[in-house]
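> just a sequence and a predicted model for now, questions to come.
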Amino acid sequence: MQTTSDISLPPINVYRVIENPVENIAFAIITLILGYIIVRILAAKIESYGEKDVRIPRLMMIHITNAIKFFLYLVVVLIALAFLDEDIEAVIISVSALVTFVLGFGMKDTINNLASGVWIASSRAYDINDEVTIAGNHGYVTDMNMMSTELKMVDNTRIIVPNGSAWNQPITNVSKMPTRMIVTLYQVAYATPISEAIEAALSAAAKTPGIHTDPAPYVRFREMADYAITLQLRAWVDTDAYYHAESELKRTLYAELIEAGIEIPYPQMDINFNGN
């Protein structure tokens, strides 16, 4: 008589959920589709929570959500492979070997770009839609990943700047502050009363929409150049209205100088001939 301890059970494959190969493939496809949808929804929820509730910068949230999505997608793929009765450990080893092989060709630059991307995001150097100058390129940030930053130039061209190049050079961001100063140089003839030249500039600032009255615009005496006196008009404006206000201010300043009868000099050279 056999006892319970003498009965041996056949080995069970923990990955073989369904024995029918067709059903296995169907379940794997369903897993991939549902997993993709669920990961997208979770990533969107996490990104929205991070930006609105925790107030994490959008650029940093892009890095965080990309990392989360990569990990979750990997989990979904492994689950799908389990339905196909694949050796999960062998798949993981193969993927790791492939990643190591790819990174081996450009490890230094790759690590530099990855680290620079993390530092840029954590330091809040710039965010999506910011107007910046990066590695000598001026434009608006349209996208950023762990390796590079994408800029849209004023002429609507697209430039990709490696994060390593961006982090290793000065970054100018003109969108971070709520206000900007408009600095306008203008020149008047030496015979011009300085008070009249200053009054014309302040009048132009007062007539230009968007120019702040606090702090009030003011004029500095810059230098006595070779053929003219150089003055500098400074005025504050909201950052979003900078370019329009700058153009209007210069146009109005020119009109005010002409109306006041102030001579705007131009470079000239006197040549004397010796009759001998």
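On my side now, so go ahead.

> C-alpha only now, for contacts and for neighbours.
Fine.

> can you give me the strands in this structure?
Taking DSSP state E as the criterion, the chain carries its strands at 131-134, 137-144, 148-152, 158-162, 171-173, 179-188, 218-224, 229-238.

> just the buried residues of the second one, please?
Of the residues in strand 137-144, those with enough neighbours to count as buried (16 or more other C-alpha atoms under 10 Å) are 137-141, 143-144.

> and the longest helix seen in the chain, which residues are buried?
Looking across the chain with DSSP state H, the single longest helix is helix 21-48. Residues 24-25, 27-29, 31-32, 35-36, 39-40, 43, 47-48 are the ones in helix 21-48 that count as buried (16+ other C-alpha under 10 Å).

> now render the strands of the chain as JSON lines, adding distance to residue 256.
What follows is the strands of the chain, written out as JSON lines (distance: least, C-alpha to C-alpha, whole Å):
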{"stretch": "strand 131-134", "distance to residue 256": "32"}
{"stretch": "strand 137-144", "distance to residue 256": "32"}
{"stretch": "strand 148-152", "distance to residue 256": "36"}
{"stretch": "strand 158-162", "distance to residue 256": "40"}
{"stretch": "strand 171-173", "distance to residue 256": "33"}
{"stretch": "strand 179-188", "distance to residue 256": "12"}
{"stretch": "strand 218-224", "distance to residue 256": "15"}
{"stretch": "strand 229-238", "distance to residue 256": "13"}
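
> so which of the ones you listed is nearest residue 211?
Closest of the strands of the chain to residue 211 is strand 229-238, at 5.1 Å (criterion: C-alpha to C-alpha).

> what's the closest of the strands of the chain to residue 54?
That would be, of these and by C-alpha to C-alpha, strand 137-144, which comes in at 20.6 Å.

> quick check, distance from the closest one to the centre of its chain.
Relative to the mean C-alpha coordinate of its chain, strand 137-144 is positioned 5 Å out (C-alpha atoms, centre = their mean, to the nearest Å).

> name the helices or strands packed onto it?
Contact analysis of strand 137-144 by 3 or more C-alpha pairs under 8 Å, 6 or more residues apart in numbering; DSSP states H and E lists strand 131-134, strand 148-152 as its packing neighbours.

> now those strands as TSV including mean neighbour count and distance to residue 204?
TSV is the format used below for the helices and strands packed on strand 137-144 (neighbours: other C-alpha atoms under 10 Å; distance: least, C-alpha to C-alpha, whole Å):
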stretch	mean neighbour count	distance to residue 204
strand 131-134	22	27
strand 148-152	21	33
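
> of all those strands, which one is nearest residue 232?
Closest of the helices and strands packed on strand 137-144 to residue 232 is strand 131-134, at 24.7 Å (criterion: C-alpha to C-alpha).

> alright, now check it against this:
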Amino acid sequence: MEAFFEDLYAYAAAYGLRILAAIIVFAVGIWLARLLSGLAEMAALKSQLEENFSRFLRNASYATLIVIVAVAALGVLGIPTASIIVLIAAAALAVGLAIQGSLANFASGINLSLDQPFKVGDIVEIANRRGKVNQIRLFTTIINTPDNVRIIIPNSRITSTSICNYTVNGTRRLDLTFNVSYEEKIDRARHIIMNVLAMDARVLADPEPVVAIKELGDSAIRFAVQPWVRAADYWQLKYDLNTEIKQALDENHIAIPYPHREIHVIGSSPASHQEHAPIEH
């Protein structure tokens, strides 16, 4: 028994300080990892990054720092760490090759979070799909279409195509077209349409609405009606103005022609075109 305690004393004298130093390094490392990962999350939130990206940044930075601290503690104990580092690097490379498609989506998700071409609630058109952004995830983005269909788009596809954001500027221009008969006075028709726009509070005064002749068609004068509206009012106001302007033109007896065609038959007698009653059997 005495020999055992002597060996234990000799081992403690030889390795006790190293063990104590390794414990101190690991404990301080954990504290620093928590502190730095928390600071990284706070910085991400202040940069207006999405919450899920901020949370991922905190967790990823914490895990990375813990691995570094663990390797450092093993080094203090005198354990060779070169082989451990090589093993970790090889494992990371193998995992990266196995999930390279997901990594592309992840990198694109980080890019979207940093550039912020759109945010949750924006009306966008991505990859020929239009809808409201519901979620921006690490690997995918979810949008809901106007008919309430959920579409999940990989982030790598979003960053490789054009993005139309209909909300970010705050205002949009409506583009309507109304046909008026050539027999009507242009100024009178324009005045009626302008009055309808002026009566609707959703139509912005600045920029000023435009009512102008768009085209002299085959059977009608085509007016371009272009008021500016808030992005949130766009669709409802479009439907309402179509109704209100049509009613105003009708009330003022402004004719709205429709295309028609006259056919003249040459070289045949009128009798040949008389309708005959069907013969019943």
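Now that the structure is in, tell me what you want to look at. Please read all numbers here as calculations on a predicted model, not as lab measurements.

> follow-up on the earlier one: I'd like the helices and strands packed on strand 137-144 of the first structure as TSV, with distance to residue 60 of the first structure appended.
Below are these laid out as TSV (distance: least, C-alpha to C-alpha, whole Å):
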stretch	distance to residue 60 of the first structure
strand 131-134	17
strand 148-152	13
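
> hang on, the earlier thing: so which of the buried residues of helix 21-48 of the first structure comes closest to residue 157 of the first structure?
Nearest to residue 157 of the first structure out of the buried residues of helix 21-48 of the first structure is residue 47 (C-alpha to C-alpha; 28.4 Å).

> does that closest one touch residue 63 like I think?
No: look at residue 47 of the first structure against residue 63 with C-alpha atoms under 8 Å: they stay out of range, at 9.9 Å.

> I figured residue 22 of the second structure hits residue 70, correct?
No: between residue 22 of the second structure and residue 70 there is no contact under C-alpha under 8 Å: 9.1 Å.

> okay, the two: which has more neighbours?
Legend: neighbour count by other C-alpha atoms under 10 Å for residue 22 of the second structure and residue 70, higher for residue 22 (21 against 17).

> distance check, the more buried one against residue 15 of the second structure.
10 Å (C-alpha to C-alpha, to the nearest Å).

> residue 34 of the second structure now?
29 Å.

> can you check residue 146 of the second structure too?
69 Å.

> re earlier: can you lay out the buried residues of strand 137-144 of the first structure as CSV showing distance to residue 269 of the first structure?
Shown next, in CSV, are the buried residues of strand 137-144 of the first structure (distance: C-alpha to C-alpha, whole Å):
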residue, distance to residue 269 of the first structure
137, 38
138, 37
139, 40
140, 43
141, 46
143, 52
144, 53
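
> between the residues you listed, which is closest to residue 166 of the first structure?
Checking the buried residues of strand 137-144 of the first structure against residue 166 of the first structure with C-alpha to C-alpha, the nearest one is residue 137 at 9.7 Å.

> coming back round to it: so for residue 146 and residue 15 of the second structure, which sits in the more crowded spot?
Counted by other C-alpha under 10 Å, residue 146 of the second structure and residue 15 do not tie: residue 15 has more neighbours, with 14 against 11.

> apart from its neighbours in sequence, what residue is nearest residue 112 of the first structure?
For residue 112 of the first structure, ignoring the flanking residues on the chain, the nearest one in space by C-alpha to C-alpha, 6 or more residues apart in numbering is residue 164 at 5.6 Å.

> same thing with residue 246 of the first structure?
residue 182 (6.3 Å).

> what span of the second structure is stretch 248-255 of the first structure aligned with?
Under TM-score structural alignment, stretch 248-255 of the first structure corresponds to residues 240-247 of the second structure.

> returning to that earlier point: who wins for proximity to residue 190 of the first structure among the helices and strands packed on strand 137-144 of the first structure?
Checked against C-alpha to C-alpha, the stretch from these lying closest is strand 131-134, at 38.0 Å.

> one step back: which residue in the second structure lines up with the residue nearest to residue 112 of the first structure?
In the second structure, residue 164 of the first structure lands on residue 156 (TM-score structural alignment).

> could you do residue 210 of the first structure as well?
Per TM-score structural alignment, the equivalent position to residue 210 of the first structure in the second structure is residue 202.

> list the contacts of that match.
229-230, 233, 237 (C-alpha atoms under 8 Å, 6 or more residues apart in numbering).

> need the buried residues of helix 21-48 of the first structure in JSON lines with distance to residue 104 of the first structure, can you?
Listed next are the buried residues of helix 21-48 of the first structure as JSON lines, based on distance: C-alpha to C-alpha, whole Å:
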{"residue": "24", "distance to residue 104 of the first structure": "36"}
{"residue": "25", "distance to residue 104 of the first structure": "35"}
{"residue": "27", "distance to residue 104 of the first structure": "36"}
{"residue": "28", "distance to residue 104 of the first structure": "32"}
{"residue": "29", "distance to residue 104 of the first structure": "33"}
{"residue": "31", "distance to residue 104 of the first structure": "33"}
{"residue": "32", "distance to residue 104 of the first structure": "30"}
{"residue": "35", "distance to residue 104 of the first structure": "31"}
{"residue": "36", "distance to residue 104 of the first structure": "30"}
{"residue": "39", "distance to residue 104 of the first structure": "30"}
{"residue": "40", "distance to residue 104 of the first structure": "31"}
{"residue": "43", "distance to residue 104 of the first structure": "30"}
{"residue": "47", "distance to residue 104 of the first structure": "32"}
{"residue": "48", "distance to residue 104 of the first structure": "36"}
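
> residue 139 of the first structure contacts residue 126, correct?
No: between residue 139 of the first structure and residue 126 there is no contact under C-alpha under 8 Å: 11.8 Å.

> okay, and the common contacts of those two?
The contact sets of residue 139 of the first structure and residue 126 overlap at residue 132 (C-alpha under 8 Å, 6+ apart).

> circling back to that earlier point, go through the contacts of residue 202 of the second structure and name the one nearest residue 150 of the second structure.
When the contacts of residue 202 of the second structure are compared for distance to residue 150 of the second structure (C-alpha to C-alpha), residue 233 wins out at 22.7 Å.

> for the closest residue to that closest one other than its chain neighbours, give its distance to residue 87 of the second structure.
Among residues not flanking residue 233 of the second structure along the chain, residue 202 sits closest, at 7.2 Å (C-alpha to C-alpha, 6+ apart). Residue 202 of the second structure sits 65 Å away from residue 87 of the second structure, going by C-alpha to C-alpha.

> before we move on, the earlier item: just the buried ones from the contacts of residue 202 of the second structure, in PyMOL syntax?
Selecting only the buried entries of the contacts of residue 202 of the second structure in PyMOL, with 16+ other C-alpha under 10 Å as the criterion:
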select buried, resi 229+230+237
